[in-house]
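> only geometry, no sequence info:
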């Protein structure tokens, strides 16, 4: 009986899974926003971000085209969770009732949520970071429109679905902005109640008869 030769083993590390790549992107984003908040955008280098994230600068450039883009996964993470929450909402219940379910952002880690708030504050004064937010927002419109189209029995590319999607995302964003605009010590709704109030407006508009 002839022995079958074992296949040659390739050297090097096994390729990373897509989920692990997403985790690395999020880790880089969190490190970047911490540095942007502490030192300012201009005073933070790609090398500092890479060091804080525990990777090489060369690896960082494989994931992101600029240091500002490093912040994007923090924004996309919340947008993706919001879209998933709308997708999971029962089809036999009014969409406006989904406003009371704020788990899409409250169930995430406190650290991550605080970093998102820090990042949104920075977008108010840093145009390049605001451009990152605009891009993330634009990329989130189509997936949410597809979820709404399925719910309302429309085509994913239907203009009405894209408008409804844009309104919902804008409502969430404006809720965050409204909360952040308050002065320290100024009375007002909690973050969760502010998001809930903004969501009611957005969901009511999305659920309204055409």
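That came in fine, so what should we check first? Everything quoted here is computed from the prediction, not taken from an experiment. Numbers count the residues shown, from 1 in each chain.
> alpha carbons only for contacts and neighbour counts from here, please
Will do.
> Excluding sequence neighbours, find me the nearest residue to the spatially most central residue of the chain.
Using Cα atoms, centre = their mean, the residue of the chain that lies closest to the mean C-alpha position is residue 76, 2.2 Å off. In space, residue 76 comes closest to residue 136 once its chain neighbours are excluded; the distance is 6.0 Å by Cα to Cα, 6 or more residues apart in numbering.
> Test my guess that the one you found contacts residue 72.
Yes. With contact defined as Cα atoms under 8 Å, residue 136 and residue 72 form a contacting pair (6.8 Å).
> Which of these two has more residues huddled nearby?
residue 72 (22 against 18; other Cα atoms under 10 Å).
> Can you list the helices and strands that the longest helix along the chain packs against?
When every helix of the chain is counted residue by residue (DSSP state H), the longest turns out to be helix 127-152. Secondary-structure packing of helix 127-152 (3 or more Cα pairs under 8 Å, 6 or more residues apart in numbering; DSSP states H and E): helix 72-88, helix 110-123, helix 159-180.
> Please compare the first structure with the one that follows:
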């Protein structure tokens, strides 16, 4: 999954202070993810602060708990495919949404460089640590809930379906992506996470046939 910093939600450019704050937050999140992946729940907030090169008081200025420290990385990771989805759906308005979902998921879960591959491995380690850490699991599920909400907005703009169908599709698609990463992290399949996600999305599409319909002026 991508670890790139997302664009600010506002149209105005971020200030230097905001950029520095975001960079510090992201560095702490990356450090926390690496330490949790390596040591599991034995990691402390002080360990994370020390490894990130910040004072403990600075850590607590950004995060309430050690588990919260991984939230930015997970949130940006699981939402990277939503951003790709929105871009692709707008760029190719006649492409069926099922295909848009698959292509966006494949791009999001195929590391583009060494740092992205490292982030995916951190996610694997985090998922292992989550088995004995309910607080970490809560952060993971919260990130996916945010992803589902964003996905609902994208599908509502791009598709010709009612609110129930859109919400169901968003929940199922996000669930397919989450399940794919969890199956891969657990070593339950030899397939890459991108391939597992595409297979899961095709299962979702089989139950939601409107996702396979062409969109735009030529649809019908």
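It's in. What you see is a predicted model; the values in this text were computed from it and never measured.
> quick one: TM-score?
Taking TM-score structural alignment, normalised by the length of structure 1 as the basis, the two superposed chains have a TM-score of 0.79; 190 aligned residues with a Cα RMSD of 2.5 Å.
> one step back: as TSV, the helices and strands packed on helix 127-152 of structure 1 with distance to residue 202 of structure 1 would be great.
Putting those into TSV (distance: least, Cα to Cα, whole Å) gives the following:
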stretch	distance to residue 202 of structure 1
helix 72-88	12
helix 110-123	20
helix 159-180	5
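> of those, which approaches residue 20 of structure 1 most closely?
helix 72-88 (13.3 Å; Cα to Cα).
> buried sites along the helix or strand just after that closest one?
On the C-terminal side of helix 72-88 of structure 1, the closest following helix or strand by DSSP states H and E is helix 103-106. The neighbour-count check on helix 103-106 of structure 1 (16 or more other Cα atoms under 10 Å) flags 104, 105 as buried.
> chain center to helix 103-106 of structure 1, what's the gap?
Counting by Cα atoms, centre = their mean, to the nearest Å, helix 103-106 of structure 1 is centred 12 Å from the centre of its parent chain.
> how close does residue 151 of structure 2 get to residue 108 of structure 2?
As judged by Cα to Cα, to the nearest Å, residue 151 of structure 2 and residue 108 of structure 2 stand 14 Å apart.
> swap that for residue 117 of structure 2, please
For residue 117 of structure 2, the distance to residue 108 of structure 2 under the criterion Cα to Cα works out to 11 Å.
> again with residue 96 of structure 2
Separation of residue 96 of structure 2 from residue 108 of structure 2 (Cα to Cα): 19 Å.
> Residue 128 of structure 1 against residue 68, yeah?
Yes. At 6.7 Å, residue 128 of structure 1 counts as touching residue 68 under the criterion of Cα under 8 Å.
> The two - which one has more neighbours?
With other Cα under 10 Å as the criterion, residue 128 of structure 1 and residue 68 differ in neighbour count, and residue 68 comes out ahead with 23 against 15.
> Identify the spatial nearest neighbour of that one, chain neighbours not counted.
Across the structure, with Cα to Cα, 6+ apart as the measure, the residue nearest residue 68 of structure 1 apart from its sequence neighbours is residue 129 (5.9 Å).
> who are the neighbours in contact with the equivalent of that neighbour over in structure 2?
When structure 2 is aligned by TM-score structural alignment, the residue opposite residue 129 of structure 1 is residue 136. For residue 136 of structure 2, the set of contacting residues under the criterion of Cα atoms under 8 Å, 6 or more residues apart in numbering consists of 67, 68, 126, 129, 130.
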